[in-house]
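>>> Coordinates only, no sequence provided:
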């Protein structure tokens, strides 16, 4: 185009592209080149500003009659019906400012006079012109503190529970929120230092520091998990705009769906499958294009790298990215255009991946489905909304999964069967139930397609000779393998010796134990023999999955490793300037160590939190009896895994009776010196709960019977006739023999 667009064309472009409306982008859109035409365009835009048809803010033009998609608003008083409205803080348009109906959530806590940043959607309604959703309150990102409140004559102080913080915070009498001495509180900084100490305002009273509502917060602070985004990070996230189509591959007509837990807040992967020629299957896996929003060297990037990953607790999530991105712009919500990196994979009739192709695209999910409703549909009971998807979506997905599953079984990855606990909480944070998560084929379907996509990403980057972070899982050490072999022999099973270990050998061991009393024991013991997976720039393979090339590609919203892989794909394919930076490449080893460490930190915090929740729940059942199994043996006692909850408790050796128990490290057992009672890993036991400590998550148990047999009667002898340790008894016998 070699002439200026009309004013109507400019207004139409801005309406369709509100995030790409700078003078430079308008010129590019209409093909305006050369200084003369650019000067004319500038003059035209100035004229439109003067006429009042265009408004300019921060170098971006917009229709003066409308509001930008993200605006600063002032909240108005609720109307008679209780609806909350807002108006733009700055209005330069003609007539009265447009009214905005706020779609609020319970957690928004908005009130008259609040200044907020909101995302707007234009609607046709006589009462209001826009619908708004809160992004955040302006100035609502102050430093947060978690600590114990210590009351004083006027107000009080907060003593942080974080050992790294040695300063206390002053709380004015008007800012205590009624907190009592000794309560755990959450507060925010409310003012500058006075008399040497900063001031704080209590936001929430969490009660007893050992109560359930406090448990995850304690873990967050104890393990140093960053749960507060710096202002600069929040500002960058708030400034983000929807990604443009640009040169992306158009996948918007591809009927991709997301399949997640019912309570999922973000959706970072979508799938679609269809039958291919000759019995093949075409599988698409589309992943949120986080790299578009989190660019190298940005504040968002630095914070994401520092966090490494999201951390999940029963009552909250500590995300890697601010909610503006993780819960909105990067999330593949139903019916919304979202940028993605996608891979198209071809599986042969036997389920082997024979081809793959990556694209950087734009997609639109046709449905956000849950595992439960997808499985119900496959089992013959589709809901009204899933029923129309059966032929085009659900059935082809399961057909492709059946082929992929057959290939997986031939490959023989490690097949552990370890039920996962699910802790359900009431609204006030107390444990309502502890169940084991149901494992459906819908879960396995998504897992298998994600594994295939991760393999494809690793293979593609190896082909492109791009730096990347591999997901590495090395085989067990000889010592751990020997310990596993001894446990197996003790249970009556065999693990072959003197050959190169393969996952198939371990699966054979697990199949021997399947259905026996030692089933869970062998799964736990096999898991304990494994090394921990980690990230590394060099490829040492993935032993557990029996794969040569493996990298994490499918969860960039919650894992920094996947973001690095996305950038490597962008660089390798020349898809943009937001690929790997020089810093990314030069510090790949350091990044690998950083995010491997943060992953372990999160796992520890999540495990500690679950233990504390279980201890809090079981603290109301002191004296109750439980069935369980010996899961570990140490010199100081027995570890018991309870059947009902999967909780772990300790039976101290001192509580086993008056006889001495000899610890046999090789056999992993305790043997009574008088009774000969042998207590070993895998035995079924019945125990009584004697103590539960929510603060530590510790459970103490009393042993009642072993394999259905009551314990031998405890000796009550004392003094010189009491049982002695074996070593002392043996020395006594030697003295008697010499004298005789």
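That came in fine, so what should we check first? Only a predicted model underlies this, so the values are computations on that prediction, with no experimental measurement involved.

>>> C-alpha from now on. contacts and neighbour counts both.
OK.

>>> Can you name every helix or strand that the helix or strand hosting residue 454 contacts?
In this assignment (DSSP states H and E), residue 454 forms part of helix 441-463. Secondary-structure packing of helix 441-463 (3 or more Cα pairs under 8 Å, 6 or more residues apart in numbering; DSSP states H and E): strand 281-288, strand 337-347, helix 371-378, helix 395-411, helix 560-573.

>>> Would you mind saying which of the ones you listed lies nearest residue 610?
Closest approach to residue 610 among the helices and strands packed on helix 441-463 (Cα to Cα): helix 371-378, 23.3 Å.

>>> Next, the buried residues of the helix ranked longest in the chain.
For the chain, the longest helix by residue count, based on DSSP state H, is helix 588-618. Across helix 588-618, burial judged by 16 or more other Cα atoms under 10 Å covers 588-589, 591-592, 594-599, 601-602, 605-606, 608-618.

>>> Likewise for stretch 487-506?
Buried residues in stretch 487-506, counted by 16+ other Cα under 10 Å: 487, 488, 491, 493, 494, 495, 503, 504, 505, 506.

>>> try this one side by side with the last:
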């Protein structure tokens, strides 16, 4: 569903903020940093370790959601003489501020990743670093891990290197601004190149057999009067920016595999039974899927704005289950996985572009810069490779639970007291064992919840139906519907 302002009342923030605080307490989410961590962060912010190499003459820019201050990546693009492109991709150098084994490092290993709640963000690092001295904010000289990736005219990698450098971003942009400039025919050279390189990398992804799912996302939006759930379909500019991050993660993975030491983000191939289920779902949703049409080609043919296509795309997310982290270190006797690839990307891949918000990225970055510079991988990194995968697995589970609980809480609060009202909905999922039970997606308000038909009846997958709200319980974070 496209992102749009919804003409519905907002959920009461007073009750929700109290319930969100209770949720954080129940999940043992650390809201405040210990004094020792804050003191160490303030000291590090005043005196970061700045590298000798100066790349501040490159006019970098950032693309992030509006209002973001924790800016991990900055971009500069250029055309190569004779054809092709040169990508300079700067990533915040968290290690320039964090002492291994120190207070900040210890706390980051406890938090693992930044968590997002409707009322606040629970960051991985103190704001003095994540929104200040380490963030690639415009007009500020910053230490960074600077990737230089040369591409041929078709977007294929020719050469890649990484080194520590001082950088200075010039502009902070958001996705809507980039998209409006390109659509309106007013992009500058950097945004023109962003679109060109992004599209070229999307074609490279297609040639590899990779696929990116344009699934409409359900988000919680803060308003002047409270909170409300919304749907947001990805813009092309989202995809262009994501392709540069994916590009960097893929060249980082290849660098680490060649060195025999690293940390990969992996995803096993889905079993044939998963694709068989998807084919049945496509048939039920009237999505044509000829036997000779590969799955990635099918995904690229879909329009997420069409309800039955959006429902099918949600079903496809089941193929992404099983993602994890795998570390290897030949010097310690652990070899890379037999299949190091990420099934959705059809290539090896590493998380390395968001170190302000994700613990694993700092370790992958340090391996890459050491290997590229011909220096030994630091001992603290090698030691961390034995524990970080398990820490990240726990962090992913907690982040997914936070996201699910927050959405369900706001949905229930929004609909509280409206039992018996009717809503238009689309059936987007069915229970394999009980076809009378499934999930419906409302367009207005933007709610996804369980729906159960009377015994002996089947919900019509992919079709629009009228439903009645039967339960909205914020305490249990539960919303239920029944066919009208």
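Good, I have the coordinates. From a predicted model like this one, the values you see are computed outputs, not experimental measurements.

>>> Once they're superposed, tell me the TM-score.
Remark: TM-score between the superposed chains equals 0.86 [TM-score structural alignment, normalised by the length of structure 2]; 458 aligned residues with a Cα RMSD of 2.7 Å.

>>> so how far is residue 63 of structure 2 from the residue nearest to the spatial centre of structure 2?
By Cα atoms, centre = their mean, the mean C-alpha position of structure 2 lies nearest to residue 242, the distance being 9.1 Å. Note on residue 242 of structure 2: its distance to residue 63 of structure 2, by Cα to Cα, to the nearest Å, is 10 Å.

>>> what does residue 77 of structure 2 give?
Distance of residue 77 of structure 2 to residue 63 of structure 2, computed by Cα to Cα: 13 Å.

>>> So residue 356 of structure 2: helix, strand or coil?
Using DSSP: H, G, I helix; E, B strand; the rest coil, the structure places residue 356 of structure 2 in coil.

>>> mind checking how far the counterpart of it in structure 1 is from residue 308 of structure 1?
Residue pairing (TM-score structural alignment): residue 356 of structure 2 is matched to residue 557 of structure 1. Distance, residue 557 of structure 1 to residue 308 of structure 1, using Cα to Cα: 11 Å.

>>> Which neighbours do those two have in common?
Common contacts of residue 557 of structure 1 and residue 308 (Cα atoms under 8 Å, 6 or more residues apart in numbering): residue 320.

>>> More neighbours: those two, which one.
Using other Cα atoms under 10 Å as the criterion, residue 557 of structure 1 and residue 308 rank with residue 557 on top: 29 against 26.

>>> What span of structure 1 is the longest strand belonging to structure 2 aligned with?
The longest strand of structure 2 (DSSP state E) is strand 157-173. Mapped onto structure 1 using TM-score structural alignment, strand 157-173 of structure 2 covers residues 353-369.

>>> ok, and what's touching that stretch?
Contact partners of stretch 353-369 of structure 1, identified using Cα under 8 Å, 6+ apart, comprise 245, 248-260, 270, 332-348, 452, 456, 575.

>>> Among the residues you listed, the buried ones, what's the PyMOL command?
With 16+ other Cα under 10 Å as the criterion, this PyMOL line picks the buried residues out of the contacts of stretch 353-369 of structure 1:
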select buried, resi 248+249+250+251+252+255+256+257+258+259+260+270+332+333+334+337+338+339+340+341+342+343+344+345+346+347+348+452+456
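
>>> what does residue 116 of structure 2 align to in structure 1?
With TM-score structural alignment as the criterion, residue 116 of structure 2 matches residue 312.

>>> So that match sits against residue 607, correct?
No: counting by Cα atoms under 8 Å, residue 312 of structure 1 sits too far from residue 607 to count as a contact (10.1 Å).

>>> just to revisit the earlier point, nearest to residue 47 of structure 1 among the buried residues of stretch 487-506 of structure 1?
Nearest to residue 47 of structure 1 among the buried residues of stretch 487-506 of structure 1 is residue 503, at 72.6 Å by Cα to Cα.

>>> Apart from its neighbours in sequence, what residue is nearest that closest one?
Nearest residue to residue 503 of structure 1, sequence neighbours excluded (Cα to Cα, 6 or more residues apart in numbering): residue 414, at 5.2 Å.

>>> Which member of the buried residues of stretch 487-506 of structure 1 is positioned nearest residue 738 of structure 1?
The shortest approach to residue 738 of structure 1 among those belongs to residue 487, at 40.7 Å (Cα to Cα).

>>> Identify the residue of structure 2 aligned to the closest one.
Taking TM-score structural alignment, the alignment pairs residue 487 of structure 1 with residue 281 from structure 2.

>>> Pull the contacting residues for that match.
Contact analysis of residue 281 of structure 2 by Cα under 8 Å, 6+ apart lists 312, 315.

>>> a helix runs through it, doesn't it?
Yes: assessed with three-state DSSP, residue 281 of structure 2 lies in a helix.

>>> Surely residue 321 of structure 1 touches residue 559?
No: under the criterion of Cα under 8 Å, residue 321 of structure 1 is not in contact with residue 559, lying 9.6 Å apart.

>>> Looking only at neighbour counts, state which of these two leads.
Shown here are residue 321 of structure 1 and residue 559; by other Cα under 10 Å, residue 321 has more neighbours (29 against 24).

>>> where does the more buried one sit relative to residue 393 of structure 1, distance-wise?
Distance of residue 321 of structure 1 to residue 393 of structure 1, given as Cα to Cα: 31 Å.

>>> Equivalent analysis for residue 703 of structure 1, please.
Distance, residue 703 of structure 1 to residue 393 of structure 1, by Cα to Cα: 53 Å.
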